[in-house]
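S.K.: Could you work out the structure for the sequence below:
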Amino acid sequence: MSKSFVKAIEILDCFITNPEMTINELAETANMPKTTVFRLASSLEEAGLLVKKRKSSHEVTYRMGLKLLIYGKHVSQHMEYNKIALPHMKRLNKEIDELVHVTIIEGNEAVYVETVDSSKPVRLVVKIGARAPLYAGSAPKLLLSGLSNDEVDEYLKNVELKKLTKNTLDNSERIKEEIEKIRENGYSISYSENFKDTVGFSYPIYDHEGNMVAAIGVSIPDIDHTKEREDFLLVSLEKTVKKIWEETGYIQT
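M.R.: All right, here's what the predicted structure looks like:
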């Protein structure tokens, strides 16, 4: 990680205890040279993360910008959806005894932000915070399908498509075809695309405006997969996500 980036974060941390400071006060609090603090504060101001206030011709202070509030709101919204989804995830897990997870987009990746593990001796485990590319796996593909066509094109133009398993889709046109299939079906399935020997199923979580904010999924070892089991899990997952939609205020049309 860039040293300048780390130092910029340390500058922002200073405002947790003191909401408004001069360059001299920042330099003392952060224990950095004044020239370094001035350079970093100017960059943070340009990015909208700090706001400069001139009190007099000789006194200028800085405070956190409203852009940080937007970031905080974005994070809190996802935390809110996790809180709504978790009781339903636990009930689904109790019914099917399989790994249940919630995934969101962060940057150009899917991030697992909530999981409920199976109690089976042979089971899948995904750690909270684990990341996956958006082109591999049921939940990541589902999240990718929620983007606009222009956003999908931009993503595929800039991402390096790697074969994570023999089943990973590593061709842009095939990925676009898969996205259209997901949009048509309303859910996503993955057969060992991100992790070997796994099968995954995912449905979208929408907010009250119909925006896809997360994906709720079930993953099982492929040795447990049958067509009957697949149909059962898809029905159970659909029932669960519809209950979540009721709480998020999404009305299915």
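
S.K.: use CA for all of it now, contacts and neighbours both
M.R.: OK.

S.K.: Report the distance from the host helix or strand of residue 231 to the chain centre.
M.R.: When elements are assigned from DSSP states H and E, residue 231 belongs to helix 227-248. Distance of helix 227-248 from the chain centroid (CA atoms, centre = their mean, to the nearest Å) equals 21 Å.

S.K.: Show me the contact partners of the host helix or strand of residue 189.
M.R.: Using DSSP H and E, residue 189 falls within strand 188-191. Contacts with strand 188-191, where a contact means CA atoms under 8 Å, 6 or more residues apart in numbering, come from 136-139, 141-142, 167, 182, 197-203, 222.

S.K.: Filter these down to the ones in helices?
M.R.: Residues from these lying in helices, with DSSP state H as the criterion: 138-139, 141-142, 182.

S.K.: and these, which two are the farthest apart?
M.R.: Greatest spatial distance among the ones in helices among the contacts of strand 188-191 (CA to CA): 139 and 182, at 10.8 Å.

S.K.: In the stretch 1-150 of the chain, mark out all the helices, start to finish.
M.R.: Listed in chain order, the helices of the stretch 1-150 of the chain (DSSP state H, counting those that start in this stretch) span 3-14, 23-30, 34-46, 66-96, 138-145, 149-158.

S.K.: Turn the ones you listed into a markdown table, including distance to residue 108.
M.R.: Listed next are the helices of the stretch 1-150 of the chain as a markdown table, based on distance: least, CA to CA, whole Å:
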| stretch | distance to residue 108 |
| --- | --- |
| helix 3-14 | 20 |
| helix 23-30 | 32 |
| helix 34-46 | 23 |
| helix 66-96 | 16 |
| helix 138-145 | 9 |
| helix 149-158 | 7 |
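
S.K.: Mind putting the ones in helices among the contacts of strand 188-191 into a markdown table with distance to residue 227?
M.R.: Shown next, in a markdown table, are these (distance: CA to CA, whole Å):
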| residue | distance to residue 227 |
| --- | --- |
| 138 | 17 |
| 139 | 20 |
| 141 | 21 |
| 142 | 21 |
| 182 | 18 |
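
S.K.: Which of these has the largest number of neighbours?
M.R.: Sorting those by how many neighbours each has (other CA atoms under 10 Å) puts residue 139 first, at 35 neighbours.

S.K.: how much space is there between it and residue 34?
M.R.: 47 Å (CA to CA, to the nearest Å).

S.K.: Now show me the structure for the sequence below, then we'll compare the two:
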Amino acid sequence: MEDAKLTVRAVERALDILLCFRETTDLSLTEIAARVDLHKSTVHRLLASLEGKGFVIRNAATERYKLGFRIFELSANMSQSNDPEVLLLPEMEKLRDLIGETVSLYVRDGLERVRVQAVQSNQPIRRYAPVGARLPLYVGASSKVLVAFAESNIEAHVLQAADWPAWLDRQAYAQQLHETRELGFATSIEEREPGAAAIAAPIFNHAHKLVAAIAVSGPANRLTAEKMREHAPQVVEFASRMGAMLM
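M.R.: Alright, predicted model coming up:
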């Protein structure tokens, strides 16, 4: 039994190492060890195993690691028949071309939102949206959508979260969720980062279950409150069309 626990723990640690590459392309042994909070000798052994199986590649000259081709082999065999990030990409590109700003697709994972797809704006000054980024649910247009239209217990969990920021009023946030449900969309201006604004709408499948949030984001001086009100019907319409494509 003890050996089984050690084996499972080793697998968990190896997966934690792979997850270090969500937001960067290459890391050193020291950087990985710091991120997973393990001794370098332990990380070195796990990296050697991952390298042997092709999941990571070590650059002998720089002593830095990056994801190996085995990862791409696995991702190529993922079912894409009804994956929103694949199926909805053409519609996201159309919405980007219509409004001219970056379009992102978010899903809720616990008490966070994850950007699973993005189509970058073609404008010289734009808001870059990296796929895979994890963000809190208590701020931002897409967060409001993912909470407002989720099961009723999700809102309670978010409002009661232990890491709720002291600067954010819970009642004010709850009121924003109510307004989001009333309007059918949400907006944000410089809520998460200075100079950025966004508008988001919910995507429901055929069973009227919330699947994701579609968001249009850009510089606040270009995506003003007035502009977002103008674009709201378009974003809601595209969200409805995307939902009709999902099972």
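
S.K.: so what corresponds to residue 234 of structure 1 in structure 2?
M.R.: When structure 2 is aligned by TM-score structural alignment, residue 234 of structure 1 is paired with residue 232.

S.K.: Give me the number of neighbouring residues for its match.
M.R.: 21.

S.K.: was I right about it contacting residue 184?
M.R.: No: using CA atoms under 8 Å, residue 232 of structure 2 makes no contact with residue 184, being 9.1 Å away.

S.K.: re the thing from before, which one of the helices of the stretch 1-150 of structure 1 is the most hemmed in?
M.R.: helix 138-145 (a mean of 28; mean count of other CA atoms under 10 Å).

S.K.: Tell me the residues of structure 2 aligned with that one.
M.R.: The aligned range for helix 138-145 of structure 1 is 141-148, by TM-score structural alignment.

S.K.: so how far is residue 102 of structure 1 from the equivalent of residue 113 of structure 2 over in structure 1?
M.R.: Matched across to structure 1, residue 113 of structure 2 falls on residue 110, judged by TM-score structural alignment. Separation of residue 110 of structure 1 from residue 102 of structure 1 (CA to CA) stands at 10 Å.

S.K.: picking up where we left off before, quick one: contacts of the match of helix 138-145 of structure 1?
M.R.: 106-108, 113, 136-138, 154-155, 158, 176-178, 180-181, 185-188, 198-202, 210, 212-215.

S.K.: Now with 6 Å, please.
M.R.: With CA atoms under 6 Å, 6 or more residues apart in numbering as the test, stretch 141-148 of structure 2 has contacts from 137, 155, 177, 186-188, 199-200, 202, 213.

S.K.: Also stretch 95-112 of structure 2?
M.R.: 113-121, 135-137, 212-218.

S.K.: So which of those are in strands?
M.R.: Judged by DSSP state E, strands contain the following of these: 113-119, 135-136, 212-218.

S.K.: Looking at the residues you listed, which two lie furthest apart in space?
M.R.: 119 and 136 (20.9 Å).

S.K.: who has more neighbours, those two?
M.R.: Set side by side, residue 119 of structure 2 and residue 136 show more neighbours around residue 119, with 23 against 17, by other CA under 10 Å.

S.K.: Map residue 172 of structure 2 across to structure 1 for me.
M.R.: So, by TM-score structural alignment, residue 172 of structure 2 is matched to residue 174.

S.K.: residues near that match, how many?
M.R.: With other CA under 10 Å as criterion, residue 174 of structure 1 counts 11.

S.K.: The one 10 residues further on too?
M.R.: Look at residue 184 of structure 1: counted by other CA under 10 Å, it has 10 neighbours.

S.K.: so how far is residue 146 of structure 1 from it?
M.R.: The value you get for residue 184 of structure 1 to residue 146 of structure 1, if CA to CA is used, is 12 Å.

S.K.: about what we covered before: closest to residue 247 of structure 1 out of the helices of the stretch 1-150 of structure 1?
M.R.: For the helices of the stretch 1-150 of structure 1, distance to residue 247 of structure 1 was read as CA to CA. The smallest value, 7.1 Å, belongs to helix 66-96.

S.K.: what angle sits between that closest one and strand 109-116?
M.R.: 50 degrees (axes from the mean of the first three to the mean of the last three CA atoms, to 10 degrees).

S.K.: For residue 79 of structure 1, which residues are in contact?
M.R.: Counted by CA under 6 Å, 6+ apart, residue 79 of structure 1 has zero contacts.

S.K.: picking that back up, with structure 2 superposed, average distance for the strand holding residue 189 of structure 1?
M.R.: Aligned to structure 2 and superposed, strand 188-191 of structure 1 gives a mean residue distance of 0.8 Å (mean CA distance after the TM-score superposition for structure 1).

S.K.: Tell me the residues of structure 2 aligned with that strand.
M.R.: Against structure 2, strand 188-191 of structure 1 falls on residues 186-189 (TM-score structural alignment).

S.K.: Give me the distance from that stretch to the chain's centre.
M.R.: 17 Å.

S.K.: What is the equivalent residue in structure 1 for residue 125 of structure 2?
M.R.: Per TM-score structural alignment, residue 125 of structure 2 is aligned with residue 122.

S.K.: per the alignment, residue 155 of structure 1 corresponds to what in structure 2?
M.R.: Matched by TM-score structural alignment, residue 155 of structure 1 corresponds to residue 158 in structure 2.
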